[in-house]
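In: Provided below are the primary sequence and the corresponding predicted coordinates.
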Amino acid sequence: MKKFIGTGVALITPFNADLSIDFDALERLVEYNISNGTNYLVISGTTGESVTVTSAEKKELVTFISKVNKGRLPLVLGIGGNNTAEVIKEIQSTDFSEIDGVLSVSPYYSKPTQEGIYQHFKAIAEVCPKPIILYNVPGRTSSNMLPETTVRLAKDFENIVAVKEAANNVQQYLELLRTKPNDFLIISGDDDLALGIVLAGGSGVISVIGQALPEEYSKMIQLGLAGKAKEAYEIHFKLMPITGHIFAENNPAGIKAVLSGLKISKPHVRLPLVEATKNLKDIINNELKVLGKS
């Protein structure tokens, strides 16, 4: 699963002022990332506002990004939810011809037990034709997939190849790294912790800020994978302020403000999210100036 090592980015879904998908901006974003060191692209994750993108729009996004990408980078598609039967139905009806892997979030809102989480992913693994990256993000799901559950799934199903861990809990990361099968990938879902996790043995990151600063962020992760901690942390420290700012109000309003400052896309988001405040936009634009990006 070398294709999922390094820097993946959780692509935003750019919108026009009328909240239709801005495909011109999406093309700019994809090309920008391909040209600047990103290793793979993630479509329709949380940052892509997957909960307010329709199923028809999701298919359009996959078709369009695949056309722009032209096989240059691996593509990962977000397919998950808290209705196991519906997740299975979506997997069975999806065209995976251009897709290299599936990112599937642990069930949200329902707050299942660890056995319920295991059985959910067992059912998905039994029907999914592509490698699966589990996604643990308890801040959004209100349910933490414990390391023993992740490792159990990794051992029981060959097509469960990685976890995007986003509990923002260093101890949990270290327990995963200590107990995982040798070929199972621990991918950071926390931009602020990614470098430390890579240096501890992680395989990379699925990043939010990385899509706006792909050259710098990808270089940092590659240095981390090479064990060059000092050089990597020099970049990490430069990126710390803006990485913190993008999550100050909500995701993806923050990263969309950054991409707006870079003239790649507009800051529009769909309700119930709202755009970053003027104050946050000013802070972000000032930080872009500090980084020499505007």
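Out: Received it, and whenever you're ready, just let me know what you need. Residues are numbered from 1 along each chain as shown.

In: hey, let's count contacts and neighbours off CA atoms from now on
Out: OK.

In: distance of the closest residue to Gly80 other than its chain neighbours relative to Ser44?
Out: Distance criterion CA to CA, 6 or more residues apart in numbering; nearest residue to Gly80, sequence neighbours excluded, is Ser104 at 4.5 Å. Distance, Ser104 to Ser44, using CA to CA, to the nearest Å: 11 Å.

In: what do the two both touch?
Out: Here Ser104 and Ser44 have 78-79 as joint contacts, going by CA atoms under 8 Å, 6 or more residues apart in numbering.

In: the stretch 151-294 of the chain: strands as residue ranges?
Out: Remark: strands assigned in the stretch 151-294 of the chain by DSSP state E, counting those that start in this stretch are 160-165, 185-188, 204-207.

In: out of those strands, flag the one nearest Ile12.
Out: Of all the strands of the stretch 151-294 of the chain, strand 204-207 sits nearest to Ile12, with 11.0 Å by CA to CA.

In: report how many residues lie close to Val51.
Out: 13 (other CA atoms under 10 Å).

In: helix, strand or coil for it?
Out: Classification of Val51 using DSSP: H, G, I helix; E, B strand; the rest coil returns helix.

In: here's the one I want to compare it with:
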Amino acid sequence: MEAFVGTGVALITPFKEDLSVDTNALANLVKNQIENGIEYLVVLGTTAESATLSTEEKELIKETVKTANAGKLPLVLGIGGNNTAAVTEELKTSNLDGFNAILSVSPYYNKPTQEGIYRHFKAVSEASPLPVILYNVPGRTSSNVLPETINRIARECDNIIGVKEAAGDIVQAMRLISMVPEDFMVISGDDMITLPMTLAGGKGVISVIGQGLPKEFSDMVRAGLAGKVAEAYKLHYRIAPSIDLIFAEGNPAGIKALLAKKGLVANNLRLPLVEASEALTNRIHSFMDNF
């Protein structure tokens, strides 16, 4: 589990002008993360526009990332959904070679009860050959996994090793940290409150802005984990405006605009998502010019 302490990055999927997967840009992006101190990479999460990718494209992305990474960083693979039977079947049949853990989102849209969420993750736990990180993101799923439910999962599902907590609620995060076993990782899924969550006992972050500012953001998290509060907050306040900017028109539109400014990817998204507006793109460019 020490492999997942620090900063993980939820990789985007770069697209060419014809909206095919840009494997060269993806490989370069992975190498950029490695060179700038990121601790691990998350493949095929929400930020990757996974909902718009075919099965063949997902396999291509997995192989591209594994090749570019060359065993340097731990890799986490996103496998989740709101059909428990389909998720467990995918876990049992997917080629997971080269991956170290699974990130699995709480079921979305059908809004299960807390008991339903518990039973879903119990089934996921039993099906997964790799450790699992639960993903709680009520803004996307329309249901909040309560701290009491996560604590129950932590204690009763041996290979669920942590939670990416993205409710955006620092009080809920602190309640969660106070409840779960010491060896269960509470990982921020919200860039803006990553530092206070880490200082409260969290284990770091799975980040979006970390992909665009990998050195600075991972340095901030490492400072927080080391208890270097003043140093960490100095970095936080330097980075914070970019976090508001990249989420102003949704994810990954903002981070793709930032990465395009850095020359790492083309600024292309697949419908129903669209690129950031000209006004927002200009604000992102201005931030980067002055960072």
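Out: Received it, and whenever you're ready, just let me know what you need. These numbers come from a predicted model, not from an experiment.

In: kindly provide the TM-score of these chains.
Out: Aligned and superposed, the two chains score 0.99 in TM-score terms (TM-score structural alignment, normalised by the length of the second structure); 291 aligned residues with a CA RMSD of 0.5 Å.

In: pretty sure Glu57 of the second structure contacts Val21?
Out: Yes: between Glu57 of the second structure and Val21 there is a contact under CA atoms under 8 Å: 7.3 Å.

In: so between the two, which is more surrounded?
Out: Shown here are Glu57 of the second structure and Val21; by other CA under 10 Å, Val21 has more neighbours (18 against 14).

In: do you know how far that one is from Glu59 of the second structure?
Out: 11 Å.

In: next: Val265 of the second structure.
Out: In terms of CA to CA, Val265 of the second structure sits 20 Å off from Glu59 of the second structure.

In: before we move on, what about Ala101 of the second structure?
Out: 17 Å.

In: neighbour count winner among those two?
Out: Ala101 (24 against 14).

In: verify the stated contact: that one with Leu75.
Out: Yes: using CA under 8 Å, Ala101 of the second structure makes contact with Leu75 at a distance of 6.9 Å.

In: neighbouring contacts of stretch 89-105 of the second structure?
Out: By CA under 8 Å, 6+ apart, stretch 89-105 of the second structure touches 42, 45, 66, 71, 74-81, 124, 127-137.

In: at 7 Å what do you get?
Out: 66, 74-81, 127-128, 130-136 (CA atoms under 7 Å, 6 or more residues apart in numbering).

In: now do stretch 66-85 of the second structure
Out: Taking CA under 7 Å, 6+ apart as the rule, stretch 66-85 of the second structure contacts 3, 27, 30-31, 39-45, 87, 98-105, 107-108, 120.

In: among those, name the buried ones.
Out: 27, 30-31, 39-45, 87, 98-105, 107-108, 120 (16 or more other CA atoms under 10 Å).

In: among these, which ones are in strands?
Out: Judged by DSSP state E, those include 40-43, 101-105 as members of strands.

In: please, where are all the strands along the stretch 1-150 of the first structure?
Out: 6-10, 40-43, 75-78, 101-105, 132-136.

In: need those in a markdown table (columns: distance to Leu225 of the first structure).
Out: Formatted as a markdown table, the strands of the stretch 1-150 of the first structure follow (distance: least, CA to CA, whole Å):
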| stretch | distance to Leu225 of the first structure |
| --- | --- |
| strand 6-10 | 8 |
| strand 40-43 | 16 |
| strand 75-78 | 21 |
| strand 101-105 | 22 |
| strand 132-136 | 20 |
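
In: which stretch among those strands comes nearest Lys219 of the first structure?
Out: Closest among the strands of the stretch 1-150 of the first structure, once you apply CA to CA, is strand 6-10, at 9.0 Å.

In: show me what that closest one is packed against.
Out: strand 40-43, strand 204-207, helix 214-225 (3 or more CA pairs under 7 Å, 6 or more residues apart in numbering; DSSP states H and E).
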